[in-house]
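# I would like to see how this sequence folds:
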Amino acid sequence: MDILVFGHSGQVATELRMLATDKLRITTLDRAAADLTDAAACAAAISKHAPDAVINAAAYTAVDRAEEDEATARLINADAPAAMAQACADRGIPFVTISTDYVFAGDGDTPWQPHDPTGPMGAYGRTKLAGEQAVAAAGGTWAVLRTSWVVSAHGNNFVKTMLRLGAERDMLTVVDDQIGGPTGAAEIALACVTIAQKLVTAPELSGLYHFAGAPDTSWADFARGIFEKSGIECEVTGIPSRDYPTPATRPLNSRMDCSKTTASFGIKRPDWRTSLDEILAQLAQSDAT
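Alright, predicted model coming up:
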């Protein structure tokens, strides 16, 4: 199977490259090969490569910056996947794109189900929701995989930030009223491939899906878990989100009901503690080389 991936050096795209085998050929496109601010160029790339399926692992993820640059975020998060989805629909091939819990209002404490009412609180969520809606409207075979709190041994993410700060300080304050599921990029990549492969023979499974790590936790407790597993002695004091203001409002409730994903594709919620073990092992290995 030939899968074309938009994205190359991001967390999920990096993990997708690592899944390639003789039978699973994965081609990733960096910015030079596919300008995500040019929707027509994205569609042209699909026509050029003629893959069996497409995964969009690229996005404008600078949540705070999007508040001042929503136009660019919309080009990348909405217009580009819209063109990709239409190109895939025209070719009759599956299209899988990654979205976010930020499409919801972030209130309450009940896990979000795929068809719950949306209500993004900021520009990032609005542009990702617009992308979801455009993908569905293209009318092809598609899946939107919403996820949360993505971490890996690559790029910039919470795990790497905590390891750096924990090595520098004896105490950190971390918000403890935002609850969600940390999710390994490796697990997201494998889920995307599994879904794309299944959609080839079961296009009727097209739709919205959730995928997040378990168990749900707070950022503060996640930080404590990182320090415990890495052997770093750093005390974590939990604080409310109001004491750590940011340009974009973060959702307090990022819990996601992933039962539909399990029922449709046999993909279970990964344990983030196991994912964290693997991430720390990868970082240790890279430090040793």
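# Please make it C-alpha for all contacts and neighbour counts, starting now.
Noted.
# Tell me which helix or strand the closest residue to Phe265 other than its chain neighbours sits in.
Nearest residue to Phe265 in three dimensions, chain neighbours excluded: Ile195, at 6.6 Å (CA to CA, 6 or more residues apart in numbering). Remark: Ile195 resides in helix 185-201, with elements defined by DSSP states H and E.
# Which positions within that helix qualify as buried?
185-193, 195-200 (16 or more other CA atoms under 10 Å).
# did I read that right, Leu165 in a strand?
No. Counting by DSSP: H, G, I helix; E, B strand; the rest coil, Leu165 is not part of a strand but helix.
# Count residues in the vicinity of it, would you?
If you count neighbours by other CA atoms under 10 Å, Leu165 ends up with 13.
# so the spatially closest residue to it that is not a sequence neighbour, which of the three states?
Of all residues not flanking Leu165 in the chain, Leu172 sits nearest, at 8.0 Å (CA to CA, 6+ apart). Three-state call for Leu172 (three-state DSSP): strand.
# Name all residues that make contact with Leu172.
165-166, 234-237 (CA atoms under 8 Å, 6 or more residues apart in numbering).
# same deal with Gly106?
Gly106 makes contacts with 250-254, as judged by CA under 8 Å, 6+ apart.
# which of those residues tops the neighbour count?
Ser254 (31 neighbours).
# Here is a second sequence; please produce its structure as well for comparison:
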Amino acid sequence: MSRILITGINGQLGFELKRSLAMLGECICLNRQQLDLSRPADIAAALDRTQPDIIVNPAAYTAVDKAETDAVLANAVNAAAPAAMADWAAAKNALLLHYSTDYVFDGDKADAYLEDDAVNPQSVYGMSKYQGEQAIRASGADHIILRTSWVLGAHGGNFLKTIMRLARERDSLNVVADQIGAPTPAALIADVTAHIIKQWQTSQDKTLLGTYHLTSSGSTSWHGYTAYLLALAERYGVALQLKPENLHAIPGSAYPTPAKRPGNSRLNCSKIQGAFGLIMPTWQSGVEQVFQQIFNS
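Predicted structure coming up:
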């Protein structure tokens, strides 16, 4: 039976991984207090104590704007910590499954990004995540890197929860309409992760290793996402102060942030679907499932 170590189990993805991986082996679930990725020098000792066969690392520094003035911490968690995990995995012949982001790209491409498209991070966060990817590749460890974007879930903070709070408090709302992506449930990422690990456990097929994109299918803007949430609220009888006619589309330039956001966050998922025999559900179905979890529970 595999020993599977999961980092960051109190985050929205870690929470779902604890569920999805439970049947695949002995899961060692660590929170930030038990494995602090801001101290990369301590990671090898923690891995020596637990001796995992598979390391699953959803833990990350994700405060995109704060990272612009906190680069040391962002780089420790997003670059140095994965590097330490990868070095340990290479030495012990373990598998490292790590998560990355659309922010490694500049967002200027017209189409959805492929795995081998040129990276060009535009923020400290994006660069730190890319450096983490590169360290893993350079380590020689067996690894799978899953790039995802626009993650949502019933557990933890995310855009859906923020918008629904604002829609209850305000009678007018401006939302960016020129940034495009696919809202992707943490539960979907966790379920696909379990599917991948199961195939790896069965086959140890090294052709499965590498970098993949993983999001829901289809795409929308933050404004379109918000409009869909308002429609769901009406369908499920969730009372809001905000009316759809008072939701206004604005350009990203009207809402400046310390870290530049990619205009295009769409990730092409053909590679992962082909390699693992998957069909990604629509972003709408995923958002509706999470909405129901939160508001119909």
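# Just the contacts of Gly106 of structure 1: which are in strands?
Mapping the contacts of Gly106 of structure 1 onto strands (DSSP state E) picks out 253-254.
# out of the contacts of Gly106 of structure 1, which one sits closest to Trp142 of structure 1?
Ser254 (23.5 Å; CA to CA).
# quick one: that closest one from Met1 of structure 1, how far?
Using CA to CA, to the nearest Å, Ser254 of structure 1 is found at 34 Å from Met1 of structure 1.
# next one: Leu283 of structure 1
Going from Leu283 of structure 1 to Met1 of structure 1 by CA to CA gives 31 Å.
# Gly213 of structure 1 pairs with which position in structure 2?
Matched to structure 2 by TM-score structural alignment, Gly213 of structure 1 sits across from Ser216.
# ok, now Ala248 of structure 1?
Match for Ala248 of structure 1 (TM-score structural alignment): Ala259.
# Can you give me the neighbour number for its match?
Quick note: Ala259 of structure 2 (other CA under 10 Å) scores 18 neighbours.
# Now name the helix or strand holding it.
Here Ala259 of structure 2 is assigned to no helix or strand, by DSSP H and E.
# Now do the closest residue to it other than its chain neighbours against Ile196 of structure 2, distance only.
Nearest in space to Ala259 of structure 2, with sequence neighbours left out and distances taken as CA to CA, 6+ apart, is Asp65 at 5.1 Å. Distance, Asp65 of structure 2 to Ile196 of structure 2, using CA to CA: 32 Å.
# ok, now Gly132 of structure 2?
Where Ile196 of structure 2 is concerned, Gly132 of structure 2 sits at a distance of 21 Å (CA to CA).
# again, but for Ala182 of structure 2
Counting by CA to CA, the gap from Ala182 of structure 2 to Ile196 of structure 2 is 21 Å.
# Kindly report the same for Tyr236 of structure 2.
34 Å.
# Repeat that for Gly107 of structure 2.
Counting by CA to CA - Gly107 of structure 2 and Ile196 of structure 2 are separated by 28 Å.
# what do you get for Asn75 of structure 2?
28 Å.
# which residues touch the match of Gly213 of structure 1?
Going by CA under 8 Å, 6+ apart, Ser216 of structure 2 touches 182-185, 280-283, 286.
# most distant residue from the middle of structure 1?
Asp170 (31.0 Å; CA atoms, centre = their mean).
# re the thing from before, average distance between the next helix or strand after the helix holding Ile195 of structure 1 and structure 2?
Next helix or strand after helix 185-201 of structure 1 toward the C-terminus (DSSP H and E): strand 207-210. Aligned to structure 2 and superposed, strand 207-210 of structure 1 gives a mean residue distance of 0.7 Å (mean CA distance after the TM-score superposition for structure 1).
# and strand 207-210 of structure 1, what other elements does it pack with?
Under the contact criterion of 3 or more CA pairs under 8 Å, 6 or more residues apart in numbering; DSSP states H and E, strand 207-210 of structure 1 touches strand 142-147, helix 259-265.
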